[in-house]
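**Q** Sequence first, predicted coordinates after that:
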Amino acid sequence: MGDRWQIEVDRGVCIGSGMCVNHAPEAFALDSARQSHPRSPETDANEPALTAAEGCPVEAILITLSATGEPVFPPED
């Protein structure tokens, strides 16, 4: 069984660029205020969601391992 991720979007940081939706439309959506949110707060680990987090121009997306809370993105220094 693969890793499960918790995905959060800091809506105070999100600028609504839509990059996350372009990279992973199955994982992210924009609401009527053009703020991003995960379609599901927990998901199987997947490359499109990670690519979306990495491509966010303001790093508003946080991904952690569901089981441990260990950061996936952004990585700890």
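**A** Perfect, I can see it now. Residues are numbered from 1 along each chain as shown.
**Q** C-alpha only now, for contacts and for neighbours.
**A** Fine.
**Q** which residues in this structure form helices?
**A** 19-23, 47-55 (DSSP state H).
**Q** Included below, for side-by-side comparison, is a second structure:
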Amino acid sequence: MTGGAGTGPVIVRVDRDRCIGSGMCARSAPDSLALGADGLAAPLAEYGDRGAELTEELAEAVDFCPVEALTLHAARGGYRIDPAE
């Protein structure tokens, strides 16, 4: 994880073309991510809209995604935090 403490609110984006619905993210960060009715990852409301504070669990969920379908972006400025491009 290249970001971390001090990054401010973050937004989670899910690349729905890459997501395979493994569920690792939802198990790692159940307060941040869930599998939707279609079986694919979806951020919970606060992480998909205006952003919420980055948690260790969310950072791990992004890192654990086996197909790198999750990315973290700064809610202020929109720049990509993790994974690094």
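**A** Structure received. Every value quoted in this text rests on a predicted model; they were computed, and no experiment measured them.
**Q** Redo the helices of structure 1 as JSON lines? Include distance to residue 33 of structure 1.
**A** Output for the helices of structure 1, formatted as JSON lines (distance: least, Cα to Cα, whole Å):
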{"stretch": "helix 19-23", "distance to residue 33 of structure 1": "14"}
{"stretch": "helix 47-55", "distance to residue 33 of structure 1": "19"}
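**Q** which stretch among the ones you listed comes nearest residue 74 of structure 1?
**A** helix 47-55 (7.8 Å; Cα to Cα).
**Q** so the closest one aligns onto which residues of structure 2?
**A** The aligned range for helix 47-55 of structure 1 in structure 2 is 56-64, by TM-score structural alignment.
**Q** That stretch: average distance to aligned residues in structure 1?
**A** Once fitted to structure 1, stretch 56-64 of structure 2 is off its aligned match by 0.5 Å on average (mean Cα distance after the TM-score superposition for structure 1).
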